[in-house]
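Kindly return the folded structure for what I paste below:
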Amino acid sequence: ISPNDQPLLVRKILKSIWFVTTHTNQVRKYRLKSFGRSSNEHRFSQDHGENQGEQINVTDYFREKWNIRLRYPHLPVVELFNPVDKNKSHFLPMELVTVDEWQRSLKPLTTEQRAKVTKKTVVKPGERFGMIRRVIDECRFDQDSYLQKFGIKVHSNDMLKIAARILTPPDIKYKSAKDNQRDVIEKVQIGKWYLNNQFNKTREIRIWALVLVSQKEPDARQVGLARDFASKIPKAMSRYGVRFNSAAIEKSDAAVPDTILARMNELKMLGCEVIIYILNQVGDDIYHVIKYFGNVKLGMVTQCTRFDKLFANNEPRKMDMYIQNLVQKFNAKLGGINQLVSLMRALTSSSPRTDIFMFFGIDCTRTTCSREQPSIAAIIGSKDSTSTQYAGRVVQQYCPKGKISVEIIKDLHIYVRELLHEFSHHNTHLPNKLVFYRAGVDDGSFQKVLDNEVRAIQRACKGSKDHHINSFNKSNYLF
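Here you go, the predicted model:
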């Protein structure tokens, strides 16, 4: 790890970890502050003994004081401290410091880590069937005396078969690339379809910028790839109806929050409508900084992409696919509508064409077995009949003292009612069909969450004095 990256490593990963040393025949725990020079190069003044005040390097000190010959004297020393006395540092060889075992990390997994976990844990149906058959064959449940005592029988000959059906896919409508006024229905195959036409609603971009954000000074190859990407974006996006009226304002900045904010302010003053950021070897903290400045502080539309993704998709065909995925996010952030989804064909029961659907998404994340950390609840509701524009509420939920945070969302009726009003103000009428997607509920909490949240949704529809909401009492709730 280069010296420039070491502070990031300490700040993001190592800062909250306990480290242990045992070379003094006592177990001592420390926190890590930073890295130093190699054991051969790091020198300090001795503060006791005959050689008090003399300079000595770490390698010689451990050989003379503790009779320890370092195997890796070229590695940097680690600067440790005891939280009781943060001002006193201990510079120790890396090979004599170990990570204390059985520590629990409270930090959430990154996107890449979650993807790796999913890839490791997903088992294909055929493999799972084989695993179940092996367990049945090895355990011989029909000969198990304990099961017989309890009167339990396991039918191990055949697995239970459940009738299923393939749902009719909905119609996905775009505008024709040849005739912009004509609707085109894309063919959906197993949940996928090709983007061959233009979006339903787009806008022209007068002024835009592309900013390369790097941890260190970018080289000529990196700058060249960023410029090549900037030149390809207008042509690629024009195929889908998103048009740029100017070339990009190209900038390159250090991954420093103050620098990023200053640049964003500058571009906003120039009338920039959207900023595309290329993140080059920076952590998630810089991504969150950009989103905070853009979404909360300045109200700028931002789209981030990573340099390694651009490099991996540098071939023309791969780059087209990459930009195709990017342009869909891009257009939605600008208030456009990518496609229209017609539910009539997909609904199994007859539904009048006058039905107006509103979709909700609800999730609640929490730190496992934590009495200090709040759970984070998010409630999202669509604002229009196309379900491409939405409003949301994100809240922190602190549990009562001594209790562990739970999945139930407090005051859900308030947030649902607010989102219903958002829908009403956007469309001048309310929906008569609600569809709720609820994520993150385990089997043990399912019934409790269901009972509480159905009542909260009903209360949201009944509790307002607005006559529009009162007329909504007879609506259906789909889960």
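
C-alpha from now on. contacts and neighbour counts both.
OK.

pretty sure Ala248 is touching Trp208, no?
Yes. Using Cα atoms under 8 Å, Ala248 is in contact with Trp208, at 5.5 Å.

what are the ranges of the helices in this structure?
Taking DSSP state H as the criterion, the chain carries its helices at 6-9, 58-65, 111-121, 125-139, 145-149, 220-238, 257-269, 284-291, 307-312, 316-333, 412-427, 443-462, 467-470.

Also this sequence, please, to line up against the first:
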Amino acid sequence: MHVNEIDMEALANFLRTGRYTQDCTEAIQALNVALTHKPYSNMVTVGRSVFTPDGAQDLRGGVEMWHGIFHTVRLGQQQLFVNVDKSAGAFVKGGSAIELMRSIAPRWNLSQSLDRREKDAIETVLKGCFFRVTHRGKQFKRKYKMTQLSRAGADDTWFDHTTNDGGTRKVSVEEYYTHTYNAKLHYPRAPCFGVPGRNNTIAYFPAELCYFESGQPYKKKLNDEQVALMLRAASMKPEPRIQKIKQSIQTLDFRNNPFLAAFGMSISDRMADVPARVLQAPRIEFARGVKVVPRQGTWELNASQQYLGGATLRSWGILVFENEGRLHRGKVESFIRRLVQVLSTAGLNVVMMEPPIGYTQPQGSIDKEIGVARRRIENVCKGPIQLLIAILPGKGLMYPDIKAYCETTELGIMTQCALALKIEKANDAYCRLLGMKIVAKLGGTVSRLEENSLGFIERGRTLVVGADVTHAAPGETDRPSIASVVALVDDCGFRHIGRIQRQPSQGVGAVEVIEGLPALMMDLIASYKQIMKHHPQRILFYRDGVSESQFPEILRTEVKAIKIACHQIDPKYKPAVTFIVVKKRHNTRFFPMDRQNSDRSGNCESGTVVDTVISHPTEFDFYLQSHAGLQGTSRCAQYCVLYDENKFSSDDLQQLTFNLCHVYSRCSKATSIVPAVQYAHLLAYRARCYRDVGVNTDRPEAMPIADDLKNTMFFV
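Now for the predicted structure:
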């Protein structure tokens, strides 16, 4: 038998000289096999992480969170590293099928049949999971894959049974198991698990005779409550996370791993010390020369700070999607007075000080209620509506419907949603944050950076672009992917516009190329020229959502697409392009060496940058933690420069990227990634709202946005 030989010298030569060959890829793959073979054999494996049920935490709905260990070989500068980190994963609970079903539908009375909603919930969680049966004895090890849940209980689920004389008769599942296996069912009205049978039939097993083994990954979308529980359970401050990683290294037990020894691999159990720098934060500039110095990635908003470029609010109103008995008109009026005062003090010209208020509780479509509110506002304010503030009873309730109707129809109504609970407790701080978004939506500018902080952009004619492709949640195979592209269209880093496009879902592991990027870029460049009165001469393109294995394809297709867009505008138009991939889904974590070099949360300080030792041996990349730590251990962003005609130095690009993170319309904090990419995420989320309420997105071209909103920041 022929066994392929791995040329490890090719990898060593690459680390010394930077000469990369296919042998290097094979060598890294072989090292990863040696590294992971032992833990993969002994623990539950999902991706590059291994999990155990120790300390599992309930996420409700039949799902629990397991703690795990991520580990993989990584290239560094002149040496190799093993990247180890804690991980967390969602798994279907193991055990009795009846108990599992009860955890999904806790109100189910076992003496009665499931109602439609309970049945759908159980089937959503368990469909595709493997189970075993108890009525055949412990020696029977076969697993079955659940494909459906019976509509009725075992006492009312029937099939054709072949009798001893060769005939057939209808028998219930309950009767069959009682007579054939002497299995008396205690819960005959509990449903059955259906699996593929012979001759395209479905074979049914009574739920109480089934059990699920633990360790089955939950591959479907978690609900909001489960996400919150998982984030809370998985979040860990830096110091406890360090201890957890050290425990993980002990669990992996590199020194006693025979497969590593066979490869001659020796791995230190000590974390690597890497040199880092902390970039100086830019000063934030407001109107009248007021400047603020960020502290640990954040700055305070107060009454002394006026918007740099204000706007005028003439025609606006409030629509409350709540019973007036629950949210009293007086509360809403008090909120409006406070909001108007804050906006006016900050420099927004509020012409209509007492906007009209309407209440509604729609039972079906909201179109009529919004139409009535629009006409009322325009009659009272004597002009086309500029802004509708929608007060909602709860998070997510009616939000998609409101956004889809107001932003994709010819109405083109700018909206700002707020929760009733927030309105009741509104203070100046809340109104200032809300005001930032309102000003951005009206075309104003909240703040900018001190002069020369964005030198590359301030010197003129630079288009900063953020792009992402998001896919449907696990299990939503019929949903399309969404490509979102957002561009900066001023010289102070604040005003952005965006475009979204539906494209076919490409499946797990497929290349995430943005289809139709030339048309999207031509549209954005044309809008830039319309606003700035000239074409951009430089393009700085930040691309999110791309894994390392996809770099060559993205570089080949999307840089070319940008060039095609420019050529189609004018064959002589050739702006210099820099193409950067932004990565947040990685497992690299940095910890300060001592308390003096950490922020209040114990994380590295805002502005920490690492570009040596663990960065790529030959490529232009760096890690930047631009934001302040809020919860758990901060995750820095990795920026990988794939193409650079602007010939950036490392220092210049790092400082520019960090500075850009301080100009954001939704909060007074530095963002974790450049705002253009952050806005691309928001725009993609907005596109999912349109999709969820049935807006026609089956066409491959750009998704419909009302003309009056296309060149605004409606998505913030």
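
Once they're superposed, what TM-score comes out?
Remark: TM-score between the superposed chains equals 0.69 [TM-score structural alignment, normalised by the length of the first structure]; 406 aligned residues with a Cα RMSD of 4.7 Å.

on that earlier part again, of all the helices of the first structure, which lies closest to Pro170 of the first structure?
helix 316-333 (18.9 Å; Cα to Cα).

what residue lies at the spatial centre of the first structure?
Thr111 (5.3 Å; Cα atoms, centre = their mean).

before we move on, the earlier item: of all the helices of the first structure, which one comes closest to Asn196 of the first structure?
helix 316-333 (10.0 Å).

list the helices and strands the closest one packs on?
helix 220-238 (3 or more Cα pairs under 8 Å, 6 or more residues apart in numbering; DSSP states H and E).

let's see it at 10 Å
Counting contacts by 3 or more Cα pairs under 10 Å, 6 or more residues apart in numbering; DSSP states H and E, helix 316-333 of the first structure is packed against helix 220-238, strand 274-280, strand 301-306, helix 307-312.

Dump the ones you listed to CSV, plus distance to Phe150 of the first structure and mean neighbour count.
Below are these laid out as CSV (distance: least, Cα to Cα, whole Å; neighbours: other Cα atoms under 10 Å):
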stretch, distance to Phe150 of the first structure, mean neighbour count
helix 220-238, 67, 16
strand 274-280, 61, 22
strand 301-306, 59, 18
helix 307-312, 58, 15
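
Columns distance to Ile136 of the first structure on top of those, output as JSON lines?
As requested, those are arranged in JSON lines below (distance: least, Cα to Cα, whole Å):
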{"stretch": "helix 220-238", "distance to Ile136 of the first structure": "55"}
{"stretch": "strand 274-280", "distance to Ile136 of the first structure": "51"}
{"stretch": "strand 301-306", "distance to Ile136 of the first structure": "48"}
{"stretch": "helix 307-312", "distance to Ile136 of the first structure": "45"}
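
out of the ones you listed, which comes closest to Asn470 of the first structure?
The nearest among these, by Cα to Cα, is strand 301-306 at 37.1 Å.

Would you check the span in the second structure matched by the closest one?
Aligned using TM-score structural alignment, strand 301-306 of the first structure spans residues 414-419 in the second structure.

And for stretch 378-392 of the first structure?
Under TM-score structural alignment, the match for stretch 378-392 of the first structure is residues 484-498.

ok, and for the matching stretch, which residues are buried?
484-498 (16 or more other Cα atoms under 10 Å).

Among those residues, name the ones in strands.
Here DSSP state E is the test, and these give Ser484, Val485, Val486, Ala487, Leu488, His496, Ile497, Gly498 as lying in strands.

what's the closest of these to Asn452 of the second structure?
Distances from Asn452 of the second structure to those, taken by Cα to Cα, are shortest for Leu488, at 17.2 Å.

Distance of Leu279 of the first structure relative to Lys410 of the first structure?
37 Å (Cα to Cα, to the nearest Å).

Could you do Ser38 of the first structure as well?
54 Å.

more neighbours, those two?
Ser38 (20 against 17; other Cα atoms under 10 Å).

Under the alignment, what does that one map to in the second structure?
Counting by TM-score structural alignment, Ser38 of the first structure has no partner.

thought Ser38 of the first structure was touching Pro76?
Yes. If you go by Cα atoms under 10 Å, Ser38 of the first structure and Pro76 touch, sitting 3.8 Å apart.

contacting residues around the nearest residue to Arg417 of the first structure once chain neighbours are set aside?
If the residues on either side of it in the chain are set aside, Arg417 of the first structure comes closest to Ala460, at 4.9 Å by Cα to Cα, 6 or more residues apart in numbering. Counting by Cα atoms under 10 Å, 6 or more residues apart in numbering, Ala460 of the first structure touches 411-420, 454, 469-470, 472-473.

Show me which of these is closest to Gly224 of the first structure.
Closest to Gly224 of the first structure, out of all of these and judged by Cα to Cα, is Leu419, at 45.5 Å.

Next, count neighbours for the counterpart of Pro238 of the second structure in the first structure.
Counting by TM-score structural alignment, Pro238 of the second structure lines up with Pro125 in the first structure. Other residues near Pro125 of the first structure come to 9 when the count uses other Cα under 10 Å.
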